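Peer 1: mind looking at a prediction? Sequence and model below.
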Amino acid sequence: MAAATTTARRGGRDRVPAHPELRDVTLQQVLEALVDPVRRLIVRELHAAGRDLSCGTIDLPVGKSTATHHFHVLRDAGLIRQYYVGTSRMNALRAQEMEEAFPGLLCAVVSAPDGS
């Protein structure tokens, strides 16, 4: 996988974690990220909200460190973009980009009943 394109700014200013270009993300990576029910829940919550959400506003059935891991996996698979507003880490679903890269996949995931 190619190096991520976004870097964090230093000195307490806006910090942005690294994000992959979707052309460098494989379908395998996306499917592996979506196999976990907690990560599907995060994707569904972001889709349903229709806006960016902070990590803490999404009610997850896991602890904080495990939730951080799940957000990291989704970010590495290109499903979400993260950035800071003050001390809150915001999450944006990369819906349009995912639709262009993998047509219909995200729609199928968010509309399918969850078997978990």
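Peer 2: Perfect, thanks for sending it.
Peer 1: every contact and neighbour count from this point should use C-alpha atoms.
Peer 2: Fine.
Peer 1: show me the residue at the heart of this protein, geometrically.
Peer 2: Centroid check for the chain by Cα atoms, centre = their mean gives I80 as the closest residue, at 2.7 Å.
Peer 1: quick one, what contacts that residue?
Peer 2: Neighbouring residues of I80 by Cα atoms under 8 Å, 6 or more residues apart in numbering: 71, 74, 91-94.
Peer 1: and those residues, which of them are in strands?
Peer 2: 91-93 (DSSP state E).
Peer 1: try it against this one:
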Amino acid sequence: MPGEFPIPPINEVNLDDVLAALADRLRRAVVLELMNRAPGEYPCSSFTLPKAKSTRTHHWRVLRQAGLIRQRDAGNGSFVRLRDEFTEHFPGLLEVVKAGDRASALTKSPASGTDADHS
């Protein structure tokens, strides 16, 4: 597709690169947000990433090179979407990441309501 940034063939995508990309909380948040949105592509500018263009560019490049996303240039902006064939290549991986992120958020936030240990 014209304007699409290069990505590795799906059979060359390896787990080490994927896990390294997802180890960064900002990149993981982008992938999780893409998972939660309706299927399709979205403007890169619609994601919360650092303001410095070079830093945003770095995060998008890491996600592309890891094989997680597709990104295309469209004039003054670019668009991103999850790579369709990723879930076929690593079935269940993104769901595990999503569940782990949810569990991590629960352990970091204070419990609401009454605490059974303090009755």
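Peer 2: Nice, I can see it. The shown structure was predicted, so the numbers you read here are calculated from the model rather than taken from an experiment.
Peer 1: TM value for the aligned chains?
Peer 2: Once superposed, chain against chain, the TM-score is 0.78 (TM-score structural alignment, normalised by the length of structure 1); 103 aligned residues with a Cα RMSD of 2.0 Å.
Peer 1: shared with structure 2, which of the contacts of I80 of structure 1?
Peer 2: Here is what carries over to structure 2 from the contacts of I80 of structure 1, by both residues aligned by TM-score structural alignment, their matches' Cα atoms under 8 Å: 74, 91-94.
Peer 1: now rank those by neighbours and give me the top one.
Peer 2: Counting neighbours by other Cα atoms under 10 Å, L93 leads those with 26 neighbours.
Peer 1: what separates stretch 43-51 of structure 1 from the chain centre, distance-wise?
Peer 2: Taking Cα atoms, centre = their mean, to the nearest Å, the mean C-alpha location of stretch 43-51 of structure 1 is offset from the chain mean by 11 Å.
Peer 1: can you show me the strands along structure 2?
Peer 2: Counting by DSSP E, the strands of structure 2 are 42-43, 69-74, 77-82.
Peer 1: returning to what we had before: setting aside sequence neighbours, what's the nearest residue to the residue nearest to the centre of structure 1?
Peer 2: Nearest non-adjacent residue to I80 of structure 1, counting by Cα to Cα, 6 or more residues apart in numbering: L93, 4.5 Å away.
Peer 1: in structure 2, what residue corresponds to the one you found?
Peer 2: Matched to structure 2 by TM-score structural alignment, L93 of structure 1 sits across from L82.
Peer 1: aligned against structure 2, show me the partner of C55 of structure 1.
Peer 2: Under TM-score structural alignment, C55 of structure 1 pairs with C44 in structure 2.
Peer 1: surely that match meets G77?
Peer 2: Yes: applying Cα atoms under 8 Å, one finds C44 of structure 2 in contact with G77, separated by 7.4 Å.
Peer 1: that concludes my questions; thank you for your assistance.
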